[in-house]
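A.B. asks: Below is the sequence, then the predicted model.
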Amino acid sequence: MTGMTVVLNELLNERDTPVEEVMARHFVPAYRQRTDGTWADWAEVARNLTRIRTAIRSVRIEMLDELTDGRAYADRHVLTVEMADGTSQVRESYVFGSRAEDGRFERLEEVTLVTSTDGSR
């Protein structure tokens, strides 16, 4: 099973591979994601990630905690995001979810705290 650090790096930093191709490797077709209370299906997540890729320059990923127990998954990670406009953000996320039998993610629920590193909000 692939860890979330690899998944995030492929989705956010490796821009030569289309988002849909990366998602097909790591997420089942029926994948659903809840971020800060809002649910999105596979297609919505792909659209959001495509948009995010255009808004950022690079992302540094720091995995603080990661746990897999059978099909259950949890992690806590920090992303330091350099935006295309030169500003930056630190995003700390708490993630809980499940994996399908083949190891791909079928559901993730995430709560994110955002702090800018340049003094803006």
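C.D. replies: Happy to help now that I have it.

A.B. asks: Only C-alpha atoms from now on, for both contacts and neighbour counts.
C.D. replies: Noted.

A.B. asks: ok now do the residue positioned nearest the centre of the chain, which residues does it touch?
C.D. replies: In the chain, the residue lying closest to the centroid (CA atoms, centre = their mean) is L8, at 5.1 Å. Listed by CA atoms under 8 Å, 6 or more residues apart in numbering, the contact set of L8 reads I61.

A.B. asks: Where does it sit: helix, strand or coil?
C.D. replies: Applying DSSP: H, G, I helix; E, B strand; the rest coil to L8 yields a three-state assignment of helix.

A.B. asks: all helices of this protein, in order?
C.D. replies: 4-12, 19-26, 42-55 (DSSP state H).

A.B. asks: chain center to the lengthiest strand in the chain, what's the gap?
C.D. replies: Longest strand of the chain, by residue count under DSSP state E: strand 56-69. Centroid displacement of strand 56-69 relative to its chain, using CA atoms, centre = their mean, to the nearest Å, is 8 Å.

A.B. asks: take the one below as the second:
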Amino acid sequence: MAIVVEELLNERETPVEEVMARHFVPAYRQRTDGAWAEWPAIAQNLARIRTIVRLVKIELLDELVDGYAYADRHVLTIEMNDGTRQTRESYVFGSLAPDGRFEVIEEVTLVDPAHSPRLMVRPDSDK
């Protein structure tokens, strides 16, 4: 997961869709804090995030791969373009395709409510 996040958010010279294709199958779906999203919405959200963050550091606290099952716990330290920082702890459960790319990820993120608005787009959001 550390490599995935590093490439998705810090590898700015490569288009988001190209980086996603390295790590996610075409039918990839993700649920973050209860909201499901599919490839196009995820790519759009990642492209937007790249415009508002300067740097993202990931600290992988725990990781487990058992066959096609995946789980991890990680902390992201996000430095925004305006100089502010956010810290998010995430719990991730997913499944891998036979080629090693992610098919599904379900994630729960803990964010200090005092931080600026969430980075993930909700399906019911007008943003």
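C.D. replies: Great, that's in hand. Computed from a predicted model, the values in this text were never measured in an experiment.

A.B. asks: what's the counterpart of the residue nearest to the centre of the first structure in the second structure?
C.D. replies: In the second structure, the residue matched to L8 of the first structure (TM-score structural alignment) is V5.

A.B. asks: Y91 of the second structure and E13 of the second structure, how far apart?
C.D. replies: 28 Å (CA to CA, to the nearest Å).

A.B. asks: So these two - more neighbours on which side?
C.D. replies: Using other CA atoms under 10 Å as the criterion, Y91 of the second structure and E13 rank with Y91 on top: 17 against 7.

A.B. asks: my guess is the more buried one meets V75, correct?
C.D. replies: No: between Y91 of the second structure and V75 there is no contact under CA atoms under 8 Å: 9.1 Å.

A.B. asks: what residues do these two have in common as contacts?
C.D. replies: By CA under 8 Å, 6+ apart, no residue touches both Y91 of the second structure and V75.

A.B. asks: hang on, the earlier thing: of all the residues in the longest strand of the first structure, which ones are buried?
C.D. replies: By neighbour count with 16 or more other CA atoms under 10 Å, strand 56-69 of the first structure contains the buried residues 56-61, 63.

A.B. asks: again, but for stretch 9-22 of the first structure
C.D. replies: 10-13, 19-20, 22.

A.B. asks: Pick out the most distant pair among the residues you listed.
C.D. replies: Greatest spatial distance among the buried residues of stretch 9-22 of the first structure (CA to CA): N13 and E20, at 14.4 Å.

A.B. asks: Redo the buried residues of strand 56-69 of the first structure as JSON lines? Include distance to W42 of the first structure.
C.D. replies: As requested, the buried residues of strand 56-69 of the first structure are exported to JSON lines (distance: CA to CA, whole Å):
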{"residue": "I56", "distance to W42 of the first structure": "21"}
{"residue": "R57", "distance to W42 of the first structure": "24"}
{"residue": "S58", "distance to W42 of the first structure": "23"}
{"residue": "V59", "distance to W42 of the first structure": "22"}
{"residue": "R60", "distance to W42 of the first structure": "24"}
{"residue": "I61", "distance to W42 of the first structure": "22"}
{"residue": "M63", "distance to W42 of the first structure": "24"}
